[in-house]
Every structure is written in C-alpha cells, then in structure tokens.
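Chemist: Just to be clear, the model below is a prediction. Sequence and coordinates:
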Amino acid sequence: MKITKVTPLMLDRYLLVQVETDAGITGLGESGAWGFLEASKSAIEKFGRYLVGEDPLRIEHHWQYMYRFSHFRGAAIMGALSAIDIALWDIMGKHFDTPVHQLLGGKVRDKARVYYHVFGDTTEVLTEGIVDAKERGFTAVGHLTPFLDEDRDVPYFKTHADKIGDAIETVRGYREAVGTGVDLCIEIHRRMTPTEAVQLGLGIEEFHPYFFEDPVTPDNFDEMEYVASKINIPIATGERYSSIWEFEMALSKNAVQYVRPDVCLVGGISGGRKIAALAEARHVGVVPHNPLSPVSTAACLQIAATAPNFALQEYPIGEDVPPKSNMVTGMAEHDGNGYLTISDAPGIGLELKPGAIENCPETPREVITRLHADGSVIDQ
C-alpha cells in the first residue's frame, strides 16, 4: 500500500487533512495550529510531497522523518505533522479493520467522561449555561472563566481588588448554582501574573474546582511551578505545548497535575500517547485539549480509551455553529449522563461527509487581541 495524495482541507474554523492510498483507503486528520492555519496548511502540502509514494503504515518512521528533517519547528509545523499522524493511524485502523485504540493496546474503558463548554459575556449567562449543562446530564463544565468572555474590542480595566474579588465571587456563584453535582473547570486563559494567580487560587479553593487551567502564560515553567507550589488546586496546562519535551519539563517541576495535550498539536496520536505515558509515571491525569472539530474529538478518544490515567475530555459543543455534524459521519455523541461512548469503528471512526467543504465554508481567523484601557496589550 502506498500514499497517493495528501490534501489539506479548510472547513469553517478548522484545518483537516485527507491522506489517500492506492488501496482505496483514506485517512482523516486535523491540525490544531488554529491561530495560523494558513501556515500549517502550507506545511501539510510540503510534508505531502515527501509522503506520496511512501508506505502509510510506517507511522513512527514518518513522524521522526518529518519532525527531524528541519532545524525549525513550532505550532504550525507540529499542527501539520499531527494532522498527518492522525490520518495515518486512521488508515492503519481501516487497513486492519479495527479501531485505533485496539492497535494501541486495547481499551481500558468503554466511555469517556466529558466537560461541556460554557460561553458568555455576563456572569448571569455563564451561570445559566452551567445550570443548563447540569440539566442536560453533564457532570463537568469547562471553558469556565471568572473573567467573562468579553469582546476583544472593549478596552479592559479593573482595579486589583475588583479583579480578584469579582473573580472569587463569580466562582462562588457558579458553585452555588449547581451544588457539588457538577465539577467546575476554571479557565484563566493565561490572564494573570504569578502573584495574581496565587491570590485567586487561594481565594477559590473553598469551592473545590476540578482544576485551575492556564493561570499564567506557558513561556516560563518556573512560573507555573511557583503557582502550583502555593495553592491547593490542581493546575491544568499544556494546550500550547507542541512537544513531549515541554510536557516532561513541566512534569519534572511538579508544575502540572492535569496535562492538557492537544492531539492535533503535539504530534498526533503518536505524540499524545507518549505524553499520557509520561504523565502516568507521575500519577498525573490526562485531560486532552479539544476546541476543534469532530476529527480532533475522535482522535482524543483513542487516547481516552487506552490511557489508564485519562481523567476528562473537553467536548466543544457549546458553540456548535455551523453544526459539526455537517462535516463528518460517525461523530461521538453525548449519552445524556456525562460521557461519550468510545467507538469501535475502524480507524478513528469518521468519514468526511459529501459536500462538507461546501456546507462548512472557511472562516479565517483575523489578527485581533484585547487592549488595556491604557493602550497596552493584555492576554485573554
């Protein structure tokens, strides 16, 4: 069997890849370099020129070849490599008529617990979203910020006391709205300095968050270690990391209690399973990052199925416009009790729908970020 064609596909806000073979088997993957999909698309095309004529089943060899041929990497390159890796695993599963998780050693669980995305630019809207998620059967809610999803066109300003105090009271309101029947995954989106993050972490500890996600930027592992050492809430981080070595550095510093590998950014299923194993050796949980399409969800579920230390899966259906069901067949669905059933279909279990490109036209992401009231750039 040989690879005959590698095609990047821009659908809605997502970059998928199709890898075709002379055996009539097609694999589907996705890049997680969402801020720079155009660059990642070019990298897919470049890798494709190498892959045509190659055996698709030599996944690890191709991974090493693409990763190590150049002196330069980064998110756009790793997103492309990840998309291709997922597609090659999809081909291998279809070739052997078995799900990818069977090729990785078989399932250790039949379903994956998920957390629902909640969005809103007011505390009231976010709180209503948490209550709605509970009523729909979800037992965990994420993308849950105490700072609101405000428009990036609106300049930001709060005094320190207001910033920390309002955030604490917001989390208090979330907990009071749903009791202890829903786990709260508190998302900071790297908006705080290390000292601010410690103050907020100590202030919301009594509400027992499931985790405190990305309190500071990922640029300095020592800063995350500092925050983790000062608070009693598990730190979740890793969605911006693009290699197993970054995760190893964070783990070695005890800077993370839940790793958040993006399977579409860290080297695909191959990279994701290695990161899960690194975390398992330290009794650290795995919460795969997944703000993307159903292809990403299906790839993440292969890790969820096989990693003993899997904890929770991000499930991004809170902003399902246009419906992700327009893209593929076979997508995982919520069972009404907080879980996704893990498919036993061959490969990752998906097929691109006829007309998907027409039904999900490309929506480019423009360069826009939020400014402080004084005109300087802030993180959001």
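Modeler: The structure has been received and is ready for your questions.

Chemist: rest of the way, CA atoms for contacts and neighbours
Modeler: Noted.

Chemist: Quick check: nearest residue in space to the residue most central in space within the chain, chain neighbours excluded?
Modeler: Geometric centre of the chain, nearest residue: residue 289, 2.0 Å, by CA atoms, centre = their mean. Nearest residue to residue 289, sequence neighbours excluded (CA to CA, 6 or more residues apart in numbering): residue 262, at 4.6 Å.

Chemist: ok, the one you found touching residue 33?
Modeler: No. Applying CA atoms under 8 Å, one finds residue 262 not in contact with residue 33, separated by 9.7 Å.

Chemist: So for those two, which residue has more residues nearby?
Modeler: Of the pair residue 262 and residue 33, residue 262 is the one with more neighbours under other CA atoms under 10 Å, namely 32 against 27.

Chemist: re earlier: quick check: the residue nearest to the centre of the chain vs residue 242, distance?
Modeler: From residue 289 across to residue 242, the span is 12 Å (CA to CA, to the nearest Å).

Chemist: Count the residues that sit near residue 206.
Modeler: 12.

Chemist: repeat for the one 3 residues further on
Modeler: For residue 209, the number of neighbouring residues by other CA under 10 Å comes to 19.

Chemist: tell me the SS of it?
Modeler: coil (DSSP: H, G, I helix; E, B strand; the rest coil).

Chemist: looking at it, residue 99 is touching residue 348, isn't it?
Modeler: Yes. Assessed by CA under 8 Å, residue 99 is found in contact with residue 348 at 6.2 Å.

Chemist: who touches both of those two?
Modeler: Common neighbours of residue 99 and residue 348, counting by CA atoms under 8 Å, 6 or more residues apart in numbering, are residue 93.

Chemist: And the two? Which one has more around it.
Modeler: Set side by side, residue 99 and residue 348 show more neighbours around residue 348, with 34 against 24, by other CA under 10 Å.

Chemist: ok, now which ones touch the more buried one?
Modeler: Counting by CA under 8 Å, 6+ apart, residue 348 touches 89, 90, 93, 99, 100, 298, 299, 302.

Chemist: Test my guess that the third one contacts residue 349.
Modeler: This points to residue 93. No. The criterion here is CA under 8 Å, and residue 93 misses it with residue 349 at 9.0 Å.

Chemist: One more to weigh against that first structure:
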Amino acid sequence: MQITDITVFSYKARYNDGVYTIIRTDSTIEGWSETAPLGSDYLPSSFTGEIAALKEIGPKIIGLDPRSIASVNAVMDKVMLSGMAAKSVIDLACWDILGKSVDLPTHVLLGGCLTDEPPAFSVIGFGDLPTVVHKAQTELDKGVIAMQLKVGDDPLVDARRVKAIRKILPESMKVWADANASWNLDQALVFARALGQEITIPLEQPCRSLTDCAEVGRRTGLPIILDECVFTMADLMAAHAAGVTGVNIKLSRVGGLTKARILRDAAVGLEMMVNVDDTWGCALTTAQNLQLAASTRPDRLRAVDLFAEWTNPLISEIPRMQSNGRITPVSLPGNGFGSVNIEHLGEPLFQITA
C-alpha cells in the first residue's frame, strides 16, 4: 500500500478555523484526521504556519506505506524540525488507515481498551461569579464528573472564582485549574495563597517555563500538571524529576498519536496522571482523543477532552458523552468515526500528489 495523495480542507467551525487532512492510498482506504492550531502567541504553531509545513512535508511522504507509521514519522522529522500540528494530522491519518486496513479500532492497536468508559471533562471559562457558577452547575446536571477551570487572569479574582465553583461541586468531582502558562511565578504564588488551605486542587501550567511551574508546586504543595512546555520525552523526564505529578498530552502539540503514545506510556510508567486533550477541534479531534484515552490505564487517566460536546458542526458521527459523564469507544476500525460529511468542508485548500 502506498500514499498517493494528501488533500487538505479548512472549514469554519463556531470557535475557530480547523484543518482537516485526508490521505488517500492506492487501495480504496482513506485516512482522515483533524487539527486546529490556535494563534501564534500560544504555541510554536499557527494555522498559516502549519499549512506551510504541510506543503513542505507532504510531497516527501507520497509513495510511503501509511501502515509503516514509524517510517512516515522518521521521514517527516528529517524534513522538518517544527510543524508539529502538520505532522500530527499526517500521523493520525496514517493510524486511521492502519486500523481500517486490519479492521481494528486504533485503541486496540495501541495496546487494547484499558478504560472501557473514559471520564470526560468540561471546561469552565472566565466570567463573573454568578455566570461561572451557573455554568458549572449546568455541567454537573449533565452528569459531568471532571472539570477544568480556566485561570490565568488576575490571580485574586481567579482564586475567588475557583473557590465559588469548587463549593457547589461534590467532593467526588475531579477539578483542576488551568492557567495556560499565563502567569509569572509571582502571580501563581499569589493565586495559591489566595486559594487558601481549605481547597487543594491540581494546577495546570501556571507559568511558561517548567522551572517556574515546578517551583510553584514546591512552594505551595499543589500538584502540578504540565501542558504547554512538554513536547518531548526529555521535557517529560525533566518534569518528573522536578516533582511534577501530571501531564496534559495534546496530540497536535507533540506531533501525533505515535509520539503521544510514547509520552503517555512513559508518564504512566512514572506514576504520573494523564489528561488527553488537544489545542482545539471538533468531531474528529474528539474521536482521536478517545483512542488514546481508551488505551490508557484507568488509574492514571484523569480525563479526556470531548470537543464535540461544545463545538459544531459535527462532520461525522462519533461517540458522545453519556449521562454518567463518561464516553464509550466504538468498535469501528481506525480512529472511530463514521463517514465524513464533505459538504461541510467545501473545496479543498490544496492537494499534494506525486
């Protein structure tokens, strides 16, 4: 089997622009995948940059066997050091093809379904206290059992908001605060002090650097989750050595499912907690996330992000969150979604052929 062409679509979802990649082979099998890079000031990745990366990387993998995913990754890494989201959509499409070629779900190929019903998490953003408390209550009423609370603005205001939300939630609810690397060390310590001793929740990526994040954990005793500063195995090892207890693995940030699986397995081996997430996305991103989450040990999986629960339109049928706040992976071969509704995508941005 050989890759014959790569077709790239972009479609405007409610929240942002997403990039959808389809890889065709010389058989009847097609592989689909999705990524949605955010602005250039968030990660070393952006919509325009990843489009350019796809145009540079794509021609180099034409003619390769998509089922030999390690070989495809080796070629991509030789062509370009950056372009992680571009590499991710190619890698994920190859996993989709591999699963379809052997009639197995991707999570089985990743080692099996270790978590039958991964817990989903919802995101509670910024807003005044009545608004965010109402939002949290609404999510609780839906059955959500894990929540990520966005912080990273004024640390005193953030602390009041987190305390107000935590107060209405049951103790069984998994809750953590995510600053998206928005604070410096001073601000993160102010937040922790304002939060007080009566509430202890994990804090995700409070600062930009690994060193500052680890220092927050050392001084406050709060469990620290890293996200934006973990790209490689070396980053993960340094994080664990510094006392970090968890990692949020975004497939597009690390270069796809192949590298995400390696990081996940190492984190689990180090007894760290794992969140499965991505920068943004919709239906296909949700299905992709679920493959990694389902193949993660349940005692090490904190939760998985289900973008399809709060973005639209959905271009494919995928599993949805159940009333118990969990999601059940399907037995469809590949990355676990039905046929893609191309009408939502419009004309391709471009196509790469031999």
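Modeler: Okay, I see it. Only a predicted model underlies this, so the values are computations on that prediction, with no experimental measurement involved.

Chemist: What's the residue nearest to residue 289 of structure 1 aligned with over in structure 2?
Modeler: Counting by TM-score structural alignment, residue 262 of structure 1 corresponds to residue 250 in structure 2.

Chemist: Next, the contact list for that match, please.
Modeler: 227, 260, 276, 277, 278, 279.

Chemist: switch the cut-off to 10 Å
Modeler: Counting by CA atoms under 10 Å, 6 or more residues apart in numbering, residue 250 of structure 2 touches 85, 227-228, 230-231, 256-257, 260, 275-280, 289, 305.

Chemist: Quick check: closest non-adjacent residue to the alignment partner in structure 2 of residue 315 of structure 1.
Modeler: In structure 2, the residue matched to residue 315 of structure 1 (TM-score structural alignment) is residue 306. Excluding the flanking residues, the one nearest residue 306 of structure 2 by CA to CA, 6+ apart is residue 286, at 5.1 Å.

Chemist: burial count for the equivalent of residue 75 of structure 2 over in structure 1?
Modeler: In structure 1, residue 75 of structure 2 lines up with residue 65, judged by TM-score structural alignment. By other CA under 10 Å, the residues close to residue 65 of structure 1 number 13.

Chemist: Residue 65 of structure 1 is in what secondary structure piece?
Modeler: helix 59-68 (DSSP states H and E).

Chemist: roughly how far out does stretch 294-304 of structure 1 sit from the chain middle?
Modeler: 10 Å (CA atoms, centre = their mean, to the nearest Å).

Chemist: once aligned to structure 2, how far is that stretch on average?
Modeler: Here the mean offset of stretch 294-304 of structure 1 against structure 2 after fitting is 1.6 Å, by mean CA distance after the TM-score superposition for structure 1.

Chemist: circling back: shared neighbours of residue 262 and residue 33 of structure 1, anything?
Modeler: Joint contacts of residue 262 of structure 1 and residue 33 (CA under 10 Å, 6+ apart) are 79, 82, 240, 242.

Chemist: Could you find the closest non-adjacent residue to the aligned residue in structure 2 for the second one?
Modeler: It refers to residue 82 of structure 1. Mapped onto structure 2 by TM-score structural alignment, residue 82 of structure 1 lines up with residue 88. Excluding its sequence neighbours, the residue lying closest to residue 88 of structure 2 (CA to CA, 6+ apart) is residue 256, at 3.7 Å.

Chemist: ok, that neighbour to residue 77 of structure 2 distance?
Modeler: 12 Å.

Chemist: Return the subset of the contacts of residue 250 of structure 2 lying in strands.
Modeler: 275, 276, 277, 305 (DSSP state E).

Chemist: Count the neighbours of the first one for me.
Modeler: Put plainly, it is residue 275 of structure 2. 26.

Chemist: Also the last one?
Modeler: Using other CA under 10 Å as the criterion, residue 305 of structure 2 is surrounded by 25 other residues.

Chemist: how about the residue nearest to it when sequence neighbours are not counted, what does it touch?
Modeler: In space, and not counting its chain neighbours, residue 305 of structure 2 is closest to residue 277: 5.1 Å by CA to CA, 6+ apart. Listed by CA under 10 Å, 6+ apart, the contact partners of residue 277 of structure 2 are 121, 227, 248-253, 285-286, 288-290, 292-293, 303-307.

Chemist: do that again at 8 Å, thanks
Modeler: Residue 277 of structure 2 neighbours (CA under 8 Å, 6+ apart): 248, 249, 250, 251, 289, 304, 305.

Chemist: So which elements touch the longest helix along structure 1?
Modeler: Taking DSSP state H as the criterion, structure 1 has its longest helix at helix 75-95. Counting contacts by 3 or more CA pairs under 8 Å, 6 or more residues apart in numbering; DSSP states H and E, helix 75-95 of structure 1 is packed against strand 14-21, strand 26-31, helix 37-51, helix 59-68, helix 100-103, helix 268-280.

Chemist: Now do the buried residues in it.
Modeler: By 16 or more other CA atoms under 10 Å, the buried positions in helix 75-95 of structure 1 come out as 75-95.

Chemist: Return the member of the contacts of residue 277 of structure 2 nearest to residue 145 of structure 2.
Modeler: residue 304 (11.1 Å; CA to CA).

Chemist: how many other residues sit next to that closest one?
Modeler: Applying other CA under 10 Å, I find that residue 304 of structure 2 has 27 neighbouring residues.

Chemist: do the one 4 residues further on as well
Modeler: For residue 308 of structure 2, the count of nearby residues is 22 (other CA under 10 Å).

Chemist: List the contacts of stretch 28-39 of structure 1.
Modeler: 13-19, 40, 75-76, 78-88, 90, 262-265, 292, 295-296, 350-352, 365.
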